[in-house]
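**Student:** What follows is a protein structure lacking sequence information:
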């Protein structure tokens, strides 16, 4: 396999979303190219908001696995599913302050076999939301960045979320801000960004929030790469059972980071085999 199990299906294609905001006529063929590239195993579904599904259907000439992103709550679910007719619904991501209503809507309307994630608000109420999600077929979704400094959780906050999910055997995905593999300060904005490799490795800490926070704070790519290589097959399975995916507006950037760390390499050309 060209793509190690630790990274398979990790990168959901959020090209339409900020900060990338690739025009849809460019984003669709770019996703098709990702799905046929040597690294296709690393690429998850194409993420699309409810308001752009009609435009997406008009732009699609072939099969497309799309995950519906519904920030407007459970009332958006039925109209979005209708608007996605003809597309393969590979997931639903729903944000709703009325969590019981969101769960009821998913139970009643989610297409068979389609996974779903429910975005939970940071801060007060998070633990109660995790309790409601625990034991359901759905994942938690947690925001790890945005267009303002306050949108980025601290190491301690993100670690506490990961540990709380592990305590409840609740899988999760992340969204926003995970542009690179390693924790860093964005030179243009000054924002502190979590690294997706940090988040993966912090998931291995399970219920130990202090250990997870230490991993999230690590800024050495060499240290993180060494830790990633040291994971056993069982640990990789455990980590990916917890942290299932994250949305990225660029599929190329995280792949480039993994390649630079020596964790991912394209197959050798045929003439070199």
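**Tutor:** Nice, I can see it. Everything numeric here is computed off the predicted structure, so don't read it as measured data.

**Student:** only C-alpha atoms for contact and neighbour calcs from this point on.
**Tutor:** Will do.

**Student:** Just the strands from the stretch 51-200 of the chain, written as ranges.
**Tutor:** In the stretch 51-200 of the chain, the segments counted as strands under DSSP state E, counting those that start in this stretch are 65-70, 88-95, 116-119, 139-143, 172-175, 184-185, 192-193.

**Student:** ranking those strands by burial, who's on top?
**Tutor:** Most buried of the strands of the stretch 51-200 of the chain, by mean neighbour count (mean count of other CA atoms under 10 Å): strand 116-119, with a mean of 24.

**Student:** Can you tell me what sits against that one?
**Tutor:** 91-96, 102, 106, 110, 137-143, 172-173 (CA atoms under 8 Å, 6 or more residues apart in numbering).

**Student:** ok, now with 7 Å
**Tutor:** For strand 116-119, contacts defined as CA atoms under 7 Å, 6 or more residues apart in numbering pick out 91, 92, 93, 94, 95, 138, 139, 140, 141, 142.

**Student:** Would you mind giving those residues as a markdown table with distance to residue 52 added?
**Tutor:** Shown next, in a markdown table, are those (distance: CA to CA, whole Å):
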| residue | distance to residue 52 |
| --- | --- |
| 91 | 16 |
| 92 | 15 |
| 93 | 15 |
| 94 | 16 |
| 95 | 17 |
| 138 | 24 |
| 139 | 24 |
| 140 | 24 |
| 141 | 21 |
| 142 | 23 |
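
**Student:** I'd like to know how far residue 178 sits from residue 71.
**Tutor:** 19 Å (CA to CA, to the nearest Å).

**Student:** Looking at those two, which has the bigger crowd around it?
**Tutor:** Neighbours per residue (other CA atoms under 10 Å) separate residue 178 from residue 71, with residue 178 holding more: 26 against 15.

**Student:** That one contacts residue 199, correct?
**Tutor:** No. Contact status for residue 178 versus residue 199: not in contact, 9.1 Å apart, counting by CA atoms under 7 Å.

**Student:** Use this one as the comparison:
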């Protein structure tokens, strides 16, 4: 697996639409750990509100669970003999720049990377600027942004132009980001059951690659409309661009861990293809 796709997918099996029960999500995660596919981060995403439910199921003597915490409650201990929290994600819900500032202040003492999700709208790019300013002030506590690419209603899916504005702002300000929701397949498609148009995760990777090469929002937005040419464009990325791309796009959460692997193989980007 090429660096541009390696370690791209976090395990979000607890979240919709899959929303596995805790036991089933952990069983699947353990199977993935055993298979060790390089496209997966092998990091388990868990809401803080369900931490006790998770902690009670961790087995003594097994490899420590690598966790990403979604901060919807009290932050759990960052480390024990059974787990290690590698990053924290903060969904904001409602609020603008003041909410971002409050989150950054509230998590100031958290020593692991914290990814703050700005509220969609006119303040989103300004919020990324706030995160960039925080990074400059305190390099020991890395902070990043988070973008939501879909959800359970049509309005949760941002337009390509909106995603392009987010990605280019992160690239221009040097703010790494994570993505979540809606990225079920490699390329854009319309879900037959809901009628929602989903973005492709390969399109997001390509958009990030274009942004780190200095392209502006209008050109980057075109990546979200592209289809069949995206795999070939990713295959042609120079090694240094691929490295910078993944330094900016840290990973995305997927409720399925099989589908991204199958999609990459389908489009000829599996082992040895790049």
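**Tutor:** Sure thing, it's come through. If you're wondering where the values come from, they're calculated on a predicted model, not measured in any experiment.

**Student:** so what corresponds to residue 153 of structure 1 in structure 2?
**Tutor:** With the correspondence set by TM-score structural alignment, residue 153 of structure 1 lines up against residue 158 in structure 2.

**Student:** same thing with residue 138 of structure 1?
**Tutor:** Match for residue 138 of structure 1 (TM-score structural alignment): residue 143.

**Student:** can you tell me which residues contact that match?
**Tutor:** Applying CA under 7 Å, 6+ apart to residue 143 of structure 2 gives the contacts 113, 114, 115, 131, 135.

**Student:** try 6 Å this time
**Tutor:** 113, 114, 115 (CA atoms under 6 Å, 6 or more residues apart in numbering).

**Student:** Leaving out the residues flanking it, which one is nearest to it?
**Tutor:** residue 114 (4.9 Å; CA to CA, 6 or more residues apart in numbering).

**Student:** Need the counterpart of residue 8 of structure 1 in structure 2.
**Tutor:** Superposed on structure 2 with TM-score structural alignment, residue 8 of structure 1 falls opposite residue 6.

**Student:** Give me the nearest residue to that match, chain neighbours excluded.
**Tutor:** Nearest to residue 6 of structure 2 is residue 39, by CA to CA, 6+ apart, at 4.4 Å.

**Student:** Tell me how far the one you found lies from residue 259 of structure 2.
**Tutor:** 11 Å.

**Student:** Near residue 216 of structure 1, how many other residues are there?
**Tutor:** Neighbours around residue 216 of structure 1, by other CA under 10 Å: 27.

**Student:** re the thing from before, would you confirm that the match of residue 8 of structure 1 contacts residue 36?
**Tutor:** No. Using CA atoms under 6 Å, residue 6 of structure 2 is not in contact with residue 36, being 11.4 Å away.

**Student:** which of those two has more neighbours?
**Tutor:** More neighbours surround residue 6 than the other of residue 6 of structure 2 and residue 36, with 15 against 12 (other CA under 10 Å).

**Student:** Helices of structure 2, start to end?
**Tutor:** Secondary structure of structure 2 (DSSP state H): helices at 22-35, 51-55, 97-106, 124-137, 160-173, 201-212, 217-222, 230-235, 239-248, 258-266.

**Student:** which one of these is the most hemmed in?
**Tutor:** Using mean count of other CA under 10 Å, helix 201-212 ranks as the most buried of the helices of structure 2, with a mean of 26.

**Student:** packing partners for it?
**Tutor:** helix 160-173 (3 or more CA pairs under 6 Å, 6 or more residues apart in numbering; DSSP states H and E).

**Student:** what separates the helix it packs on from the chain centre, distance-wise?
**Tutor:** Put simply, helix 160-173 of structure 2 sits 15 Å off its chain's centre (CA atoms, centre = their mean, to the nearest Å).

**Student:** Mean distance between it and structure 1 after superposition?
**Tutor:** In the superposition against structure 1, helix 160-173 of structure 2 averages 1.0 Å from its aligned positions (mean CA distance after the TM-score superposition for structure 1).

**Student:** what does that helix rub up against?
**Tutor:** 211, 212, 217, 220, 221, 224.

**Student:** which one is the spatially most central residue of structure 1 nearest to, not counting chain neighbours?
**Tutor:** Centroid-nearest residue in structure 1: residue 246, 1.1 Å away (criterion: CA atoms, centre = their mean). The shortest distance from residue 246 of structure 1 to any non-neighbouring residue, by CA to CA, 6+ apart, is to residue 174 (4.6 Å).

**Student:** Which stretch of structure 1 lines up against stretch 233-242 of structure 2?
**Tutor:** So stretch 233-242 of structure 2 sits over residues 227-236 in structure 1, by TM-score structural alignment.

**Student:** First-to-last residue distance for the matching stretch?
**Tutor:** Terminal residues of stretch 227-236 of structure 1 are spaced 11 Å apart (CA to CA).

**Student:** ditto for stretch 179-193 of structure 2
**Tutor:** End-to-end for stretch 179-193 of structure 2, by CA to CA: 23 Å.

**Student:** In structure 1, what range does that stretch match?
**Tutor:** Under TM-score structural alignment, the match for stretch 179-193 of structure 2 is residues 174-188.

**Student:** Contacts made by the matching stretch with the rest, please.
**Tutor:** 141-146, 191-197, 219, 221, 246-247, 254, 257.

**Student:** re earlier: what sits in contact with each of residue 6 and residue 36 of structure 2?
**Tutor:** Going by CA under 6 Å, 6+ apart, no residue sits against residue 6 of structure 2 while also sitting against residue 36.

**Student:** I'd guessed the residue nearest to residue 6 of structure 2 sits against residue 11; true?
**Tutor:** No. Using CA under 6 Å, residue 39 of structure 2 is not in contact with residue 11; the gap is 11.1 Å.

**Student:** Of these two, which one has the most company?
**Tutor:** residue 11 (26 against 22).
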